[in-house]
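Student: sequence plus predicted model, see below.
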Amino acid sequence: MNDKQNNLDKFDKHLLALLQADGSLSNLQLAERVGLSPSPCLRRVQKLEALGVITGRHALLSPKALGLGLTVMIQISMDKHTPERFAQFEATVSGFNEVQQCYLITGQSADYLLKVVVPDMDRYQDFLLNKLTRIDGVSGVHSSFVMRRVVDTTALPLQYV
């Protein structure tokens, strides 16, 4: 366990669980739900932000409602395994709005795993041919198309904290 985890008590964990479920809760609502007065509750949330435990609050949008009906998991292989090649790839894909997540991975023949969201197959083909495969060093692309989201959460498992 790191120092951040050692300092989290039941109130902190409860606050984190509530904020993961609904980041729009006001301080007053949070205080009422965890059994604290508003001032100590606010101090705890500010402490969790200062520690980097809470990194932001975001609205979760529905891809389907916005016409983004195709989610693709893409395995990327690189031609060279150098820090410069990886840094250049990561900087480039960070600028692509279609990329929701990018992970450097091990244990596969691929080097990266990307989660990409686009409206349809035509837009995916455009993304693939005009953006992704044009990045220097990309030597292989394997695409898997998501048929259904079985588990799709941003919540972290707080029982281990």
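Tutor: In hand now; what should we look at?
Student: please make it C-alpha for all contacts and neighbour counts, starting now.
Tutor: Will do.
Student: can you map out the strands along the chain?
Tutor: Taking DSSP state E, the strands of the chain run over residues 70-78, 99-104, 112-118, 138-145.
Student: so for residue 4, which of the ones you listed sits nearest?
Tutor: strand 99-104 (24.1 Å; Cα to Cα).
Student: one more structure, for comparison:
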Amino acid sequence: MDKKILRALQEDGKLTNAELAEKISLSQTATAERVKRLTRDGYVLGYTAKLSPKMLNRSMLVFVEIKLDRTTPEVFETFAEATKNNPVVMECHMVAGGFDYLVKARVADMEQYRRFLADSLLSLPGVRETHTYPVMEEVKETSAIGI
């Protein structure tokens, strides 16, 4: 039953408790209690609206590989804080392999990307090299986790 609730909420986070209860064939009281428990236990982290990048002039999606020249706790912390505080950065992941970080960013165009790269990434201490992958077509984009 919990999996049904989680699937339904991922599909439509705006469902009212009554709509959710009907969808999963459970009473409203039992549904509300389960949702409270799932939230309290950390399965549900929050609710957001999905916005249109095109309408907000952020149509260009880029992925950037970042290589650091030194991997000290201070460099990691500085890089992490800078990306967390940058509204252009949608995701930033420290990875194992041929580079240190993978950054996903949304910008208006290549000009804005070049400014972001120069001002926000290359200016950080420890950044040695970047490789940029502009997205030509978004084939699949979701935040849903398969349940």
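Tutor: Yep, that arrived. Since the model is a prediction, treat every value here as computed from it, not as a measurement.
Student: the corresponding residue of the first structure for residue 104 of the second structure and residue 38 of the first structure, how far apart?
Tutor: Residue pairing (TM-score structural alignment): residue 104 of the second structure is matched to residue 115 of the first structure. In this structure, residue 115 of the first structure and residue 38 of the first structure are 39 Å apart, going by Cα to Cα, to the nearest Å.
Student: cool, and residue 66 of the first structure?
Tutor: 37 Å.
Student: what does residue 143 of the first structure give?
Tutor: From residue 143 of the first structure to residue 38 of the first structure the distance is 49 Å (Cα to Cα).
Student: hmm, back to that, and residue 66 and residue 38 of the first structure? Which one has more around it.
Tutor: For residue 66 of the first structure versus residue 38, neighbours defined as other Cα atoms under 10 Å are more numerous around residue 38 (16 against 9).
Student: and the more buried one, what pairs with it in the second structure?
Tutor: Mapped onto the second structure by TM-score structural alignment, residue 38 of the first structure lines up with residue 28.
Student: how about the contacts made by the residue nearest to its match when sequence neighbours are not counted?
Tutor: Distances taken as Cα to Cα, 6 or more residues apart in numbering place residue 21 nearest to residue 28 of the second structure, at 5.2 Å, with adjacent residues excluded. Neighbour list for residue 21 of the second structure: 27-28, 31 [criterion: Cα atoms under 8 Å, 6 or more residues apart in numbering].
Student: in helices only, show me these.
Tutor: 28, 31 (DSSP state H).
Student: ok, of the contacts of residue 21 of the second structure, which one's closest to residue 9 of the second structure?
Tutor: Among the contacts of residue 21 of the second structure, residue 31 lies closest to residue 9 of the second structure (Cα to Cα), at 11.8 Å.
Student: which residues does the closest one contact?
Tutor: Residue 31 of the second structure neighbours (Cα under 8 Å, 6+ apart): 17, 20-21.
Student: what do you get for residue 27 of the first structure?
Tutor: 38, 41-42.
Student: what separation is there between residue 21 of the second structure and residue 5 of the second structure?
Tutor: Residue 21 of the second structure is 9 Å from residue 5 of the second structure, by Cα to Cα.
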